[in-house]
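*Asks:* Please work out how this folds:
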Amino acid sequence: MDKRRRYTTLLAALIALGLGVLAAKAAFAGWLEHGPAIFLSLAESGMSWCF
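*Replies:* This is a model prediction of the structure:
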């Protein structure tokens, strides 16, 4: 019984790790696609506080 519980925990941890890696890859791909627009919008909103 203890062995089955250990494998179930390992499987759940691997699934969680895989989902985390997929989320990180999606976020990185989104940053590569929209990075310049994000940077410019942040720079423009920062500049609006100066005037």
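
*Asks:* going forward, measure contacts and count neighbours with C-alpha atoms only.
*Replies:* Will do.

*Asks:* now the strands for this protein?
*Replies:* Remark: strands of the chain are absent; assignment by DSSP state E.

*Asks:* Please enumerate the helices of the protein.
*Replies:* Taking DSSP state H, the helices of the chain run over residues 2-48.

*Asks:* Another for comparison:
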Amino acid sequence: MRDLIELVLRRENYVVQTAENGKIALQLLDTFGPDLVVLDLMLPDCSGYDL
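*Replies:* Now for the predicted structure:
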């Protein structure tokens, strides 16, 4: 699902970063500074609510 969302957004010329778990997502939030986050609440290493 993550790959599909990324593909669609890139086709619409959005700059996209993806993360496969909460740890990577936290790192990206600090370095990438997104305007919008599409977040799965059931991540493999933490809850999306906790993130």
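
*Asks:* Post the TM-score for the overlay when you can.
*Replies:* A TM-score of 0.26 describes the superposed chains when it is computed by TM-score structural alignment, normalised by the length of the first structure; 17 aligned residues with a Cα RMSD of 2.4 Å.

*Asks:* Show the contacting residues for I5 of the second structure.
*Replies:* Counting by Cα atoms under 8 Å, 6 or more residues apart in numbering, I5 of the second structure touches no other residue.

*Asks:* for the helix or strand where it lies, which positions count as buried?
*Replies:* Under the criterion of DSSP states H and E, I5 of the second structure resides in helix 2-11. Neighbour counts using 16 or more other Cα atoms under 10 Å place E6 of helix 2-11 of the second structure among the buried residues.

*Asks:* right, and the helix or strand after it?
*Replies:* Immediately after helix 2-11 of the second structure, counting by DSSP H and E, sits helix 22-32.

*Asks:* Just the buried residues of that next one, please?
*Replies:* Under 16+ other Cα under 10 Å, the buried positions of helix 22-32 of the second structure are 22, 25.

*Asks:* ditto for stretch 8-26 of the first structure
*Replies:* Buried residues in stretch 8-26 of the first structure (16+ other Cα under 10 Å): none.

*Asks:* Centre of the chain to that stretch, how far?
*Replies:* Put simply, stretch 8-26 of the first structure sits 12 Å off its chain's centre (Cα atoms, centre = their mean, to the nearest Å).

*Asks:* got a list of contacts for it?
*Replies:* Residues from elsewhere that reach stretch 8-26 of the first structure (Cα under 8 Å, 6+ apart): none.

*Asks:* Try it again at 10 Å.
*Replies:* Contacts to stretch 8-26 of the first structure, defined as Cα atoms under 10 Å, 6 or more residues apart in numbering, come from residues 2-7, 27-32.
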